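In: Sharing a sequence plus its predicted fold:
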Amino acid sequence: MEFRLMTYNIFGARLTDGRELARSIKKYKPDFIGLQEVDRNTKRSKFRDVTQEMAQELGYNYYYFQKVMDFDKGEYGISFISKYDVKIIYIHELPGKSKEKRQVLAAKLSPGKFKRKILVVNTHLDNKMDNKHEELDDLFSVINKFRGDVKFLCGDFNLLPTTEHYGKIRETWNDSYFEGKDLHGNKNEAIRDLETARIDYIMAQKDANYKVKESFYINDNSRDWTKLSDHLPYMAVFDVK
């Protein structure tokens, strides 16, 4: 069964609004979207609930916002939007000294559409490297406590693929960027390398029963994507067995 997973750091929606962000990705038909740098009821976002706006524009009923900190007369954090019913939501705060209390937000989808129990974990890791080992250890530890047959990890990791920290993640997780094909039918393993700078990821836990059909950054000619965010949306299309 196909499962279309997207991660998108939306830059607080400070350049646009939730409805326009949703319109920009609608044609890619995401089943689940992990969002980072999300405003809710802040002054700069004109006191809108950006996640709710996006969900309404997409026509999806399931969404959740997790606060990282109070900001600009409102809240700032991470969130998700799901096309399918969500049975359980897990929340965890990662260790760190930053004023941004880095969060783990996970959703276990309700059984029915998929034979396997799918768990999607969304996070926005600290951009400071001094506690990265502790942060990753805690992240992996808590994910192991979350229940799911097939586990996906997505978000803005704030680290490059050439770092030792990326190598640590790859010990137990597969990077969708190197699996499946791109939008032109090219095998990603043959055309992509670790030196390409990127910090947005979608990972699948090793030994899970899945296959990547496609993985790609969205940067088509439908609009100027730099006017929406300082990140591009990244998507992986899975076949979940």
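Out: The structure has been received and is ready for your questions.

In: only C-alpha atoms for contact and neighbour calcs from this point on.
Out: Noted.

In: just the helices in this structure please.
Out: 18-25, 50-58, 132-145, 164-170, 188-191 (DSSP state H).

In: got the buried residues for the last one?
Out: Residues residue 188 are the ones in helix 188-191 that count as buried (16 or more other CA atoms under 10 Å).

In: do the first one as well
Out: Across helix 18-25, burial judged by 16+ other CA under 10 Å covers 18, 19, 21, 22, 24, 25.

In: for the first one, what are its contacts?
Out: The one in question is residue 18. 50, 51, 52, 53, 54 (CA atoms under 8 Å, 6 or more residues apart in numbering).

In: circling back: most packed of the helices of the chain?
Out: Highest mean neighbour count of the helices of the chain: helix 50-58, a mean of 21 (counted as mean count of other CA atoms under 10 Å).

In: For it, what is the distance to the chain centroid?
Out: 16 Å (CA atoms, centre = their mean, to the nearest Å).

In: elements contacting that helix?
Out: helix 18-25, strand 32-40, strand 62-71, strand 74-82 (3 or more CA pairs under 8 Å, 6 or more residues apart in numbering; DSSP states H and E).

In: For the residue located most distally from the centre of the chain, give me its contacts.
Out: Centroid-distance maximum for the chain: residue 73 at 25.5 Å, with CA atoms, centre = their mean. By CA under 8 Å, 6+ apart, the contact set of residue 73 is 41, 42, 43.

In: Which one (most neighbours) among those residues?
Out: Among the contacts of residue 73, residue 42 has the most neighbours (other CA atoms under 10 Å), with 21 neighbours.

In: Distance of it relative to residue 157?
Out: 24 Å (CA to CA, to the nearest Å).

In: possible to save the contacts of residue 18 as a markdown table with distance to residue 94?
Out: Formatted as a markdown table, the contacts of residue 18 follow (distance: CA to CA, whole Å):
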| residue | distance to residue 94 |
| --- | --- |
| 50 | 24 |
| 51 | 22 |
| 52 | 25 |
| 53 | 28 |
| 54 | 26 |
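
In: Kindly indicate which of the residues you listed lies nearest residue 79.
Out: residue 51 (6.9 Å; CA to CA).

In: Go ahead and confirm that closest one touches residue 77.
Out: No. Taking contacts as CA atoms under 8 Å, residue 51 lies outside contact range of residue 77: 10.5 Å.

In: Against that first model, consider the following:
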Amino acid sequence: MNKAFLRTLFTITCLLQFIFGAEIVTANEKDTLRIITYNIHHANPPSKPGLIDLEAIAAVINQNKPDLVALQEVDVNNRRSGKNLNEAAALGSLTGMHHHFVKAIDYEGGAYGVAILSKWPIQQKDSLILPMAEGSNGEPRVLAIVAVEPKPGKPLVFASTHLDLKEQNRLLQAEAIVKKLSTYSQPVILGGDFNAKPESDVINHFDTYFSRSKTSGSAAFTIPEVNPDREIDFIMFRPKKRFQSVRHEVIKEPYASDHLPVMVELTY
């Protein structure tokens, strides 16, 4: 093979890489999603009873630059946090994110429930009232759902929930959430306060249908805010082949809430 031919072949290869290379890299490249789940304790720092410090919650979110946030224990226009304060909308404004709130219960003249913040416009909003065992006297719980499209052709569904304190209700709620989220054809990410430990029947049920981001030992603990001793806040996703967890961090922020937020990075 002569040198002239090799030079010509090299030139053609370089031209093809120049013309098509960027497209090929983009097609094969995986994007990274940064997800937070955070029980915000209605923005009341445990060390300061009665104080509402929404700016402290917003600061935690802004410092970690998430794409999607699952929020629990969110007040909207009630006496406890302020009749004119919609915490979901205010956090959206303070973080520059879109928001979706779902009421779990009427509370002190307003509402209380879960919410979602999204870096991207919310294309679809949905919700589900979660079941409770008859006579259990549990607190009504809900699932908030949004559909977003981080990039054209790469849609996903993101959901936030907060399960009941009573295990019989949590099991029913886990089954309902799995059934509801299985109706979506898009990839799904679920964040929340599950009020259950990793080895529980509730989390085992979720693990049958979802992959779960993990870290080991005490680094996984999310509650209480000082000297945490257990893990009950999780981020899950499906299908497994679509995502890979590349980072799992419990953010050590002991002031703003009685839970520590969980931040996970997923390639997508």
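Out: Great, that's in hand. Predicted model only: the values in this text are computed from it and were never measured.

In: possible to save the helices and strands packed on helix 50-58 of structure 1 as JSON lines with distance to residue 237 of structure 1?
Out: Below are the helices and strands packed on helix 50-58 of structure 1 laid out as JSON lines (distance: least, CA to CA, whole Å):
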{"stretch": "helix 18-25", "distance to residue 237 of structure 1": "14"}
{"stretch": "strand 32-40", "distance to residue 237 of structure 1": "11"}
{"stretch": "strand 62-71", "distance to residue 237 of structure 1": "20"}
{"stretch": "strand 74-82", "distance to residue 237 of structure 1": "15"}
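
In: looking at these, which is buried most?
Out: Mean neighbour counts for those (mean count of other CA under 10 Å) peak at strand 32-40, with a mean of 26.

In: which ones are touching residue 43 of structure 2?
Out: So residue 43 of structure 2 contacts 52, 53, 54, 56, 57, 74, 256, 257 (CA under 8 Å, 6+ apart).

In: Residue 264 of structure 2 too?
Out: 34, 35, 36, 213, 235, 245, 246, 247, 248, 249.

In: Just the buried ones from the residues you listed, in ChimeraX syntax?
Out: Selecting only the buried entries of these in ChimeraX, with 16+ other CA under 10 Å as the criterion:
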select :34,35,36,213,235,245,248,249
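
In: Now compare the contacts of residue 264 of structure 2 and name the two farthest from each other.
Out: The most distant members of the contacts of residue 264 of structure 2, if one measures by CA to CA, are 36 and 246, lying 13.9 Å apart.

In: Distance of the aligned partner of residue 50 of structure 1 in structure 2 relative to residue 191 of structure 2?
Out: Using TM-score structural alignment as the criterion, the counterpart of residue 50 of structure 1 in structure 2 is residue 87. Per CA to CA, residue 87 of structure 2 is found 19 Å from residue 191 of structure 2.

In: I'd guessed residue 140 of structure 2 sits against residue 113; true?
Out: No. Between residue 140 of structure 2 and residue 113 there is no contact under CA under 8 Å: 9.3 Å.

In: Which neighbours do these two have in common?
Out: Listed as contacting both residue 140 of structure 2 and residue 113 by CA under 8 Å, 6+ apart are 104, 105.

In: count of neighbours near the alignment partner in structure 1 of residue 148 of structure 2?
Out: If you follow residue 148 of structure 2 across to structure 1 using TM-score structural alignment, you land on residue 109. Number of residues near residue 109 of structure 1 (other CA under 10 Å) recorded here: 23.

In: next one: residue 219 of structure 1
Out: Using other CA under 10 Å as the criterion, the residues surrounding residue 219 of structure 1 number 13.

In: show me the contacts for residue 239 of structure 2.
Out: Counting by CA under 8 Å, 6+ apart, residue 239 of structure 2 has contacts 187, 188, 210, 211.

In: so what's the alignment partner in structure 1 of the last one up against?
Out: In structure 1, the residue equivalent to residue 211 of structure 2 is residue 174, according to TM-score structural alignment. In this structure, residue 174 of structure 1 makes contact with 203, 204, 205, 206, judged by CA under 8 Å, 6+ apart.

In: can you pull the contacts of the closest residue to residue 95 of structure 1 other than its chain neighbours?
Out: Of all residues not flanking residue 95 of structure 1 in the chain, residue 135 sits nearest, at 5.9 Å (CA to CA, 6 or more residues apart in numbering). By CA under 8 Å, 6+ apart, the contact list for residue 135 of structure 1 reads 94, 95, 96, 125.

In: Now which residue in structure 1 aligns to residue 255 of structure 2?
Out: By TM-score structural alignment, residue 255 of structure 2 lines up with residue 227.

In: go on, residue 117 of structure 2?
Out: Under TM-score structural alignment, residue 117 of structure 2 pairs with residue 81 in structure 1.

In: what about the corresponding residue of structure 1 for residue 191 of structure 2, neighbour count?
Out: Mapped onto structure 1 by TM-score structural alignment, residue 191 of structure 2 lines up with residue 154. Residue 154 of structure 1: 26 surrounding residues under other CA under 10 Å.

In: Do I have it right that residue 154 of structure 1 meets residue 123?
Out: Yes. Contact between residue 154 of structure 1 and residue 123 holds when scored by CA under 8 Å: they sit 6.6 Å apart.

In: that older thread, pick the one among the contacts of residue 239 of structure 2 closest to residue 65 of structure 2.
Out: For the contacts of residue 239 of structure 2, the nearest to residue 65 of structure 2 is residue 188 (20.4 Å; CA to CA).
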